[in-house]
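> Predicted model, plus sequence, below.
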Amino acid sequence: MMGVTMTVVEAARSALQNEMRQNPDIWVLGEDIRHGGVFGQYKGLVDEFGPDRIVDTPIAEATMVGAAVGAALLGTRPVVETRFSDFALSAIDEIVNQAAKIRYMFGGQGRVPLVVRMPSGLRRGSAAQHSQSFEAWFAHVPGLVVTAPATPSDATGLLLTALRGEDPVMHLEAKELWNISGEVAAEVAPIPFGVGKVVRSGTDLTVVTWGVALHEAVRAAQELEDRCGVSAEIIDLRTLWPWDKQLVLWSVARTRRIVVVHESVRDVGLGAEIAATVAEELHQTLRAPVRRVASPRIPVGYSAPLEDVYRVQASKIIQTVASMVGVDVAHPARMPGRVAVSDQY
């Protein structure tokens, strides 16, 4: 069947709408969602489902998530909209000490099928309190699933899995990807958590990334191939916890180089966990040290030049990769020692 071209906003909204039609236990609560939400991700839903299932709340994130945890324990499937991921910190106790722990503390007798949608990361001119990415925080907490779709199709598939699951999901949606377009299948299958995707095959090194950084990595890989003949394999993790260790290790075992790219603070970031895992498992076969390209440990500036210091761009990825494989981007030359690839994951 032919797919349909949709934006991330449209794809995610369509997935939620279809699931709400099929399952009356799904409902949404958050600020201003009856008017469509900040990014239009709930546009028109109140007209179909009414104010009992599209519920506007006060500016009180702890109350929203606390109510959703209780409602999930009683058998419904709430979706909480936080407007910006930064605001989820006002509900950190409800997320970390309640939603994440209940299944364990009650021996599986209580489950929390909760989806917390968090518009995450940069959006031009949003400044320090509206631009943060907390994937490493939530991935650190046992009991939470963390997802980060980068395309309309994955936004649909991952959200379907979250809405049908039995555990709390922190669903991080990059704000700068809301309006990118892509093909979405007429019948989208749920994407299992913990399954990454090879977006681009390559032989010289592996780039592991997610969210908005995926698109910068793809641009960087194309330029590296065009200018220097460097072949980069790109993996989109899609799910950050659990993350697809098998796929990453399979790829790096072949390419023998890896750079992890993410638009969130580099220090103590999720990239460090991936780098450490690869170093522990494959240190004897690596041809270069594991590298990371990520954001500096600074608040996000309001002005465009300051914001760009934080932003992960293709140029930064190119510089890092060039140093790893031993090419001069300004004066490109073919690198020696190419690793042959014949098998497929």
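Okay, I see it.
> switch to C-alpha atoms for all contacts and neighbour counts from now on
Fine.
> burial count for residue 251?
27 (other C-alpha atoms under 10 Å).
> ok, now residue 305?
10.
> Likewise for residue 233?
Neighbour tally, residue 233, other C-alpha under 10 Å: 23.
> Kindly report the same for residue 48.
12.
> So residue 270 sits against residue 136, correct?
Yes - assessed by C-alpha atoms under 8 Å, residue 270 is found in contact with residue 136 at 5.1 Å.
> neighbour count winner among those two?
Neighbour tally, residue 270 and residue 136, criterion other C-alpha under 10 Å: the higher count belongs to residue 270, 22 against 19.
> what's near enough to touch the more buried one?
If you count contacts by C-alpha atoms under 8 Å, 6 or more residues apart in numbering, residue 270 has them with 135, 136, 139.
> ok, structure two:
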Amino acid sequence: MTDLAIAANGLRKSYGDKTVLDGIDIQVPAGTIFSLLGPNGAGKTTAVKILSTLISADPGTGGIHIGGHDLAADPQGVRAAIGVTGQFSAVDGLITGEENMLLMADLHHLPKAEGRRVAAELLERFDLTEAAKKPASTYSGGMKRRLDIAMTLVGDPRIIFLDEPTTGLDPRSRHTMWQIIRELVSDGVTVFLTTQYLEEADELADRIAVLHDGRIAAEGSAEQLKRLIPGGHVRLRFTDPDAYRSAASALREATRDDESLALQLPSGGSQSELRAILDRLDAAGIEADELTVHTPDLDDVFFALTGGADVTDQPKETVR
């Protein structure tokens, strides 16, 4: 996990007087899923285009290394190591799924026999064998997205950039795509994922960076990011009114709900905080009938980091 598949320092990009990326750092260990989250126009696609050699970063950007290749000195080496699936499908609807795959094999200069073998294997892997001879224009959105990723894999890249790969897909197709992404990583592929779907980042990513106003507002695992936002609490519920009153007396800082016989205490949900609460109850000889821990979800994190000036004006939060 110490080997970095992607390392970019001080990534900068402006268009006129509009700063899209304002010196962001990105580090992605090999064999992991990194998700770049952000609202529309935050610069997610721009970051992907720079890292995948489609556009150049601005002067002042530090070093960029992809798959061990220096992007500035060896862009061809970078291109050979990566695959890219953009927001908009690269599938040609006028030809069949198989022909799309064989076209990619030709672009990768694979011998004819090998190209046909790779195409057939990938079509089978993505459950597209039956539809292989049909025009891609007849495919559903989910099928086109699967074909798009299959085409990306023709060159056997070890690093894949997926720019909002499930946009517009129905829930079933989205979950199918998630399983495909997990399987890629289990094979040792590194995935750089951009998405607007918070659930997607929560489900898939080993590490998440929230991009806002050209900067990374926070970075960490989903669980670590959730702990950055206040609002977590522990709720204790009792069935015995006497036990409830005794607990309320022992935990005077708790918010009372006399109707439900429940107490609520602010908490980040850590083991030490829970132990301290339970120790105080034990010392008073009280046992709660139900204990639940509530932590902010990724929606709370996203809106706090991208919607509140009091949060985004603060320095970047990085959780290790």
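It's in. Just so you know, these numbers come straight off a predicted model, no measurement behind them.
> TM value for the aligned chains?
The TM-score (TM-score structural alignment, normalised by the length of the second structure) is 0.26; 147 aligned residues with a C-alpha RMSD of 6.8 Å.
> one step back: between the contacts of residue 270 of the first structure, which is nearest residue 323 of the first structure?
residue 136 (27.0 Å; C-alpha to C-alpha).
> What strand or helix carries that closest one?
According to DSSP states H and E, residue 136 of the first structure maps onto helix 135-139.
> before we move on, what about residue 69 of the first structure?
helix 61-73.
> ok, back up a step: helices and strands around the helix holding residue 136 of the first structure, which ones?
Counting contacts by 3 or more C-alpha pairs under 8 Å, 6 or more residues apart in numbering; DSSP states H and E, helix 135-139 of the first structure is packed against strand 145-147, strand 239-241, helix 270-282.
> Please enumerate the strands of the stretch 101-250 of the second structure.
Here the stretch 101-250 of the second structure has its strands, by DSSP state E, counting those that start in this stretch, at 159-163, 190-195, 207-212, 215-220, 233-237.
> now those strands as a markdown table including distance to residue 146 of the second structure and mean neighbour count?
Listed next are these as a markdown table, based on distance: least, C-alpha to C-alpha, whole Å; neighbours: other C-alpha atoms under 10 Å:
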| stretch | distance to residue 146 of the second structure | mean neighbour count |
| --- | --- | --- |
| strand 159-163 | 12 | 25 |
| strand 190-195 | 15 | 26 |
| strand 207-212 | 24 | 24 |
| strand 215-220 | 29 | 23 |
| strand 233-237 | 41 | 20 |
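> Indicate which one of those strands is closest to residue 4 of the second structure.
Of the strands of the stretch 101-250 of the second structure, nearest to residue 4 of the second structure by C-alpha to C-alpha is strand 190-195, at 9.6 Å.
> could you check the angle strand 159-163 makes with that closest one?
10 degrees (axes from the mean of the first three to the mean of the last three C-alpha atoms, to 10 degrees).
> where do the strands sit along the stretch 101-250 of the first structure?
Under DSSP E, counting those that start in this stretch, the stretch 101-250 of the first structure gives strands at 115-120, 145-147, 169-174, 181-184, 197-200, 205-209, 232-236, 239-241.
> How about residues contacting the fourth one?
So the one you mean is strand 181-184 of the first structure. By C-alpha under 8 Å, 6+ apart, strand 181-184 of the first structure touches 3, 4, 5, 6, 7, 8, 11, 151, 152, 153.
> on that earlier part again, closest one to residue 107 of the second structure among the strands of the stretch 101-250 of the second structure?
Judging the strands of the stretch 101-250 of the second structure by C-alpha to C-alpha, what sits closest to residue 107 of the second structure is strand 159-163, at 17.4 Å.
> From the contact counts, what lies against that closest one?
helix 44-51, strand 82-85, strand 190-195.
> got the angle for that strand vs helix 44-51?
Using the same axes, to 10 degrees: strand 159-163 of the second structure against helix 44-51 is 150 degrees.
> Residue 310 of the second structure: neighbouring residues, count only.
9.
> Kindly report the same for residue 112 of the second structure.
12.
> What spatial separation is found between it and residue 98 of the second structure?
Going from residue 112 of the second structure to residue 98 of the second structure by C-alpha to C-alpha, to the nearest Å gives 13 Å.
> and the helix holding residue 69 of the first structure, which residues are buried?
61, 62, 64, 65, 66, 68, 69, 71, 72, 73 (16 or more other C-alpha atoms under 10 Å).
> To residue 79 of the second structure, which of the strands of the stretch 101-250 of the second structure lies closest?
strand 159-163 (9.9 Å).
> ok, residue 204 of the second structure - contacts?
Counted by C-alpha under 8 Å, 6+ apart, residue 204 of the second structure has contacts 33, 178, 182.
> quick one on the thing from earlier: determine which stretch of the helices and strands packed on helix 135-139 of the first structure is the most buried.
Each of those was scored by mean neighbour count; the highest is strand 145-147, a mean of 27, by mean count of other C-alpha atoms under 10 Å.
> Residue 185 of the second structure: neighbour count?
18.
> thinking it is in contact with residue 34, fair?
No - counting by C-alpha under 8 Å, residue 185 of the second structure stays clear of residue 34, with 11.0 Å between them.
> Which neighbours do the two have in common?
residue 191.
> can you give me the helices for the second structure?
Using DSSP state H, the helices assigned to the second structure run over residues 44-51, 75-81, 97-107, 112-125, 141-152, 171-186, 198-204, 222-226, 241-250, 271-283, 298-307, 309-312.
> Residue 212 of the second structure is nearest to which of those?
helix 298-307 (5.9 Å).
> elements contacting that closest one?
helix 198-204, strand 207-212, strand 215-220, helix 222-226, helix 309-312.
> Tell me the buried residues in that helix?
Result for helix 298-307 of the second structure [16+ other C-alpha under 10 Å]: buried residues 298, 300, 301, 302, 304, 305, 306.
> Not counting sequence-adjacent ones, nearest residue to the fourth one?
Going back to what we said before, that points to residue 302 of the second structure. residue 210 (7.3 Å; C-alpha to C-alpha, 6 or more residues apart in numbering).
> about what we covered before: closest to residue 198 of the second structure among the buried residues of helix 298-307 of the second structure?
residue 298 (6.2 Å).
> The closest one touches residue 222, doesn't it?
Yes - counting by C-alpha under 8 Å, residue 222 is a contact partner of residue 298 of the second structure at 7.0 Å.
> what touches both of the two?
residue 202.
> ok, residue 71 of the first structure to residue 77 of the first structure distance?
Residue 71 of the first structure is 7 Å from residue 77 of the first structure, by C-alpha to C-alpha.
> Just to check, residue 282 of the first structure is in contact with residue 251?
No - here residue 282 of the first structure does not reach residue 251: they are 11.0 Å apart, not a contact under C-alpha under 8 Å.
> Good, wrapping up.
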